[in-house]
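J.: Sequence plus predicted model, see below.
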Amino acid sequence: MTLSPQWLDELRARTLLSALIGRTVKITKAGREFRACCPFHNEKTPSFYVNDEKGFYHCFGCSAHGDAIRWMTDQRGLPFMDAIKELAQAAGMEVPAADPRAAERAERANSLYDVMTAAAEWFSQSLQGIEGAEARTYLERRGVRQEWITTFGIGFAPDSKSKLKTALSRFGVDKLVEAGLLISVDDKEPYDRFRGRIMIPIRDPRGRVIAFGGRILGAGEPKYLNSPDTPLFDKGRTLYNLDRAATASRKTGRIIVVEGYMDVIALAQAGIGDAVAPLGTALTEHQIERLWRLADVPVLCFDGDSAGQKAGLRAALRALPHLAPSRSLAFATLPKGQDPDDVVSNGGPRAMDALLAQPEPLVDLLWRSEVEAVPLRTPEDRAGLRQRLNNHAQAIGHGDVRGQYLAEFRSRFDALFTSQPSPRSRSFANPKFQPERPLSNKTRTIGGGGVAPVFARAILVGLLRHPAMILTCADALSLLLIEDPELDQLRLILLDAAYDGVMLDSDALVPICESAGLGELVASLMDSNGLAFSFTRRQADSEIARRDLGMAIEALAARPALDAALAAATARLAEKWDESGFAEQMRLVEALGDADRRLAALAQGEEE
């Protein structure tokens, strides 16, 4: 069985070395690295270091050195293929099946690096030749200095269909096609892919050229042309300048994502070397994961126009399922109509650093994007906003982070829409009409959009006794405004347990709650026999109890939106009375009455 260098590189990239070594060795954080007493020789002072970014360990005492595979073979004592299989299983990768042609493919892949290196050198020479005069003028106009042309290996592809093919003929047409340098079409002679373009080499994390980006001179489409996917290059997993930015990132403690090659080069010239760029597409999950290996909160710095804002939002949505404590994204928006080159040209590196110093957190971007997406004039508009925010929060895989987003969105929503005066505190525009809402003593306590403690306790008792209802009512349950901190925390714990799939029955909930310090609260709730609600009684019919519990949660969740809608309708009538507004007001009053009556019906022996 032959494993290609690309496959092994991907296996190493997907393996977090500190987590692997930390399974059997006690390691501690030391800046950007981890350290420990070396497991290969006896020592009292730690001299063994693990570097996740570079993917290797090293002992300064005994010189033990290696990567994840070497760790499995040297420290764990596994045969090479057993080590590969165990790492691949943990990384979610399939070990390539035995193939007699695998060795040939691996040999071809290795030779493709030689092809790409030769192509980069030829493009570089072409830039300095007669045919590269226009390209040199363009780079000079863009302010790209010669030292950075050399540093980034920038070159030029002459406007010809065969000059590259002729210059690299020693490698053969097949390899040039496989490397993405030639285009092969049926019944036609293969020809050069890149013609009349400034050529920017794309390198892998080891600094090897694996692809190119070509920028057209003057007008024409496409403006940028990238290499196709090849055995060396997968644009969805590659970030431009990652090889250089990783080194700079270790010094700054950050990683910046900009839109394109020229943005990266402009920032590097200004002394900001920790920038990378995607390759003509939106950030992928694989690229975001690689960014997180360099910094906990990468900063995305996109243009302030509509396209840049959409690109930032797409990246935010792709990151949501993978968020974790202290692991997120932030967004620094450039002034509209400016790119990083403009910012540093006009204000110097300090102007760019100022933008990067106060980026917008991910939660703020999501909130702002949804609030500004559509007008929020009607109850349906506001219900749509709440649903979209809830959907974003529910997309988060980590239970604690998901709970925090749900709580944050709920708090912001309530602050935005419940700040209006209560409809009961305002006089109606029509003096002939004064709406009355007959409330019982208990249902009156839930006015104002919040959930009174008696209702909150009853709902939680019902959920503890009928845990299957947590997922059934999850959307409505997450929207309840429970003011008591302990009861609210219990609600979030129950939701997390349900989403994590660890909840089987009521007994399984007790240790989960106890571990969160809520054991006494749960015990008191489970012993609450005095709550006069059908779904809290121990001997209640299970099917009826679950039905009533669901009705209560839905009714309570609907109240804040109905209260806000009635307040808005009343305010509009106060400014201008008309029949349609009056009808809407009456409809909302009746809807609120229905919600209150449903809650009252679920309370047994309630005083009227």
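T.: Thanks, I have it.
J.: For the rest of this, base every contact and every neighbour count on C-alpha atoms.
T.: Fine.
J.: What residues sit buried inside stretch 409-418?
T.: Phe409, Arg410, Phe413, Asp414, Phe417, Thr418 (16 or more other Cα atoms under 10 Å).
J.: Quick check: the two most widely separated of these?
T.: The most widely separated members of the buried residues of stretch 409-418, counting by Cα to Cα, are Phe409 and Thr418 (13.6 Å).
J.: before we move on, back to that, please identify which of the buried residues of stretch 409-418 is nearest to Thr230.
T.: Using Cα to Cα, those come closest to Thr230 at Phe409, 43.4 Å.
J.: ok, the closest one - contacts?
T.: Trp367, Leu389, Asn390 (Cα atoms under 8 Å, 6 or more residues apart in numbering).
J.: roughly how far apart are Ser506 and Leu494?
T.: Distance, Ser506 to Leu494, by Cα to Cα, to the nearest Å: 11 Å.
J.: Compare these two (neighbour count), which wins?
T.: Each of Ser506 and Leu494 has its neighbours counted (other Cα atoms under 10 Å); Leu494 has more, 22 against 14.
J.: Use this one as the comparison:
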Amino acid sequence: MATDRGGIPPTTLQQIRDTVDIVDVVSRYVTLSKVGQNHRGLCPFHNEKTPSFNVNPGKQMFYCFGCGTGGDVFSFLMNRERFSFVEAVNELAQQAGIELPTTSIQRTSGFDRDQRKTLEHLHRLAHAWFQQNLHESTQGQGALTYLQDRGLALDTVKDFGVGYALPSWDGLLHYLCKNGAKAADLLQAGLVVAKQPSTSGESKRDGYYDRFRSRVMVPIMDLRGNVIAFGGRILEEGTPKYLNSPETPLFNKGRNLFGMDRAREAASQLNNLLIVEGYFDVMVLHQHGIRHAVAPLGTALTAEHVSLLRRFVKNVVLMFDGDAAGLGATLRTMDVFINTGVTVKVVRLPAGEDPDSYVRAHGGDQVLALQQQARPLVEFAVEQCLEGATKASVEERTRRVDDVLRILAKVSHPIEKEEYFKQVAERLGISQSLLMQRSPVLLARQVSRDSRQQSSPNLPARGRVQDQKGSREERDLVTLLIQGMIEPDQILALRPEDFLNPEYRRLVTMSLAHVNQDGVFDSEALLAEAAMNQDFSALVAQLSVSEQHFDDCRDYVKGCLNVLERRRLKTTLDELIARLRIAEREHHVEQIAEINAEIDSLREQKAGLAISPQA
């Protein structure tokens, strides 16, 4: 799958690659030693005792032979810092002093870069004002007492940057305007609300009022730790109890998770993320040492949430409230996670408990123990549908069966699905064959929709580049090609169809697109193209850092080409011999003569080729 370039021109990306030294970037995280043409060290992406992590300065690529992670300098930051591609480009562009085109930023984020800086600045000012209100104002003392009553220690309150919005209608508005803010920017930031049009001659500033009043204010951060929004919990009577910032150019609640900036490191180490329901759940859990907890922002989990968390982990545990609403929230996540490569398990808390109350009553160790007992999401969902079903009416049992069948339609593994059918049949005293007959009738339309969803590409899981099927000659030719060690006349002799391995064949096809009529190969252009394609970046990185030595490289390449040619000729000969036998059976004299002539010609060509080179 190609990586989203965010509208950044390829020439700009190549300028960044040419300016930034991958060895310098990686050396900030890994101690490297020069070994041959590469620099080598302990891999930052998995635990190892013997260095298998290689960086090639010539190709500006890295690859770990232990875990299979590889790519260019952008890929390294994306894997190490869990940046998106655009975030990695911005980070390296700043380090290199390269100005990114404004049109790229606009296409990426939907608004001007200077305007983004303005809105970030306004959020920093608002955050400081909310914190000052909580800790230094008389009115803030009540909010601080509320937080402490909710089980939050003062250190946790300060660590999460919790604040307080005063009851006044325009306290924040006046504070920010005194610091040079424009009312229109405050409106775009979601910090103020516009009043209804009036003919009273109000000033532009008087036409707005604070969005948040008399609320405990929890800052919402992006992955870099920048405040991009706020969540407010009302202290007095009123609705809504919780109020989030509206969606703005900085903030999209369907793409952000509360606490992700803090949980990312612990989650990556554990390869596990604990998803709970609210801000206070996250803060109290972190206070008790559960530092891999996050929460959605007043919305159900979305596909974009899954894309975000998949950058950090492959395992997720859901721990929602033990009431009916929490159960419903858990079951609604199934469609979001299906076919994403993320393993999802569920912890059901006792009735009346939420993660906040449970960890305060039982401690962090007990929460971790519950997490270890988490059940797979499908198993949990089936169990909830069947709970109490044996005593239900026939109509109710039929409805529940249909609910279960809808759930099981999402299970792709046939053995797992059959086992669930068996359990449901035994539980309800229904014939398993009847369940299996009912399923396609009930779910025909749903299966069609699921099939369309499954056809959408998913990000491939990071992992070892598997040993490629195909000959040693195919592997060596592709490796030498990428490393720029094949001469122009031999490059022109490469034929993609001679490569049995589909990935090698595609790499040769991609490479030949960067070869001019004289056989000169632009390897940098290929590396840049491969770096944008997650299906090939690790493989190209692996081949780029591979070290091979031949006494006579040209002669070795010639031998490899001959092996592939002999193999192709043999395949053609086999096909001709099969056609000859058919012609002989059917007594087609002229056709027999023509085929025999072709066979003789091919045999002469094959005999004239050199024998396979020796390793």
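T.: Thanks, I have the structure now. The structure presented is a predicted model; accordingly, all values stated were derived computationally and were not measured.
J.: Please work out the TM-score for the two chains.
T.: Their TM-score after superposition, calculated using TM-score structural alignment, normalised by the length of structure 1, is reported as 0.55; 388 aligned residues with a Cα RMSD of 4.7 Å.
J.: one step back: can you list the contacts of Phe409 of structure 1 in CSV and add distance to Ala571 of structure 1?
T.: Below are the contacts of Phe409 of structure 1 laid out as CSV (distance: Cα to Cα, whole Å):
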residue, distance to Ala571 of structure 1
Trp367, 26
Leu389, 26
Asn390, 28
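J.: And the residues you listed, which of them are buried?
T.: Trp367, Leu389, Asn390.
J.: So which of the residues you listed belong to strands?
T.: Using DSSP state E, no member of the buried ones among the contacts of Phe409 of structure 1 falls in strands.
J.: Name the nearest of the residues you listed relative to Gly271 of structure 1.
T.: Using Cα to Cα, these come closest to Gly271 of structure 1 at Trp367, 33.5 Å.
J.: what range in structure 1 matches stretch 157-172 of structure 2?
T.: Under TM-score structural alignment, stretch 157-172 of structure 2 corresponds to residues 149-164 of structure 1.
J.: For burial, what's the neighbour tally of the closest residue to Pro375 of structure 1 other than its chain neighbours?
T.: Take Pro375 of structure 1 and drop its neighbours on the chain: the residue closest to it by Cα to Cα, 6 or more residues apart in numbering is Asp381, 6.9 Å away. Neighbourhood size, Asp381 of structure 1 [other Cα under 10 Å]: 13.
J.: mean shift between the one helix or strand Asp381 of structure 1 maps to and structure 2?
T.: Remark: Asp381 of structure 1 resides in helix 379-394, with elements defined by DSSP states H and E. Aligned to structure 2 and superposed, helix 379-394 of structure 1 gives a mean residue distance of 3.7 Å (mean Cα distance after the TM-score superposition for structure 1).
J.: count of residues packed around Gly337 of structure 1?
T.: Other residues near Gly337 of structure 1 come to 9 when the count uses other Cα under 10 Å.
J.: Over to the aligned partner of it in structure 2. Which of the three states is it?
T.: Aligned by TM-score structural alignment, Gly337 of structure 1 pairs with Gly352 of structure 2. Under DSSP: H, G, I helix; E, B strand; the rest coil, Gly352 of structure 2 falls in the coil class.
J.: for Gly352 of structure 2, what are its contacts?
T.: Gly352 of structure 2 neighbours (Cα under 8 Å, 6+ apart): Asp321, Gly322, Asp323.
J.: so which of these comes closest to Leu257 of structure 2?
T.: Taking Cα to Cα as the measure, Leu257 of structure 2 lies nearest Asp321 of those, at 17.6 Å.
J.: wait, that closest one sits on Glu353?
T.: Yes. With contact defined as Cα atoms under 8 Å, Asp321 of structure 2 reaches Glu353; the gap is 6.1 Å.
J.: In structure 1, what range does stretch 272-290 of structure 2 match?
T.: With TM-score structural alignment as the criterion, stretch 272-290 of structure 2 aligns to 254-272.
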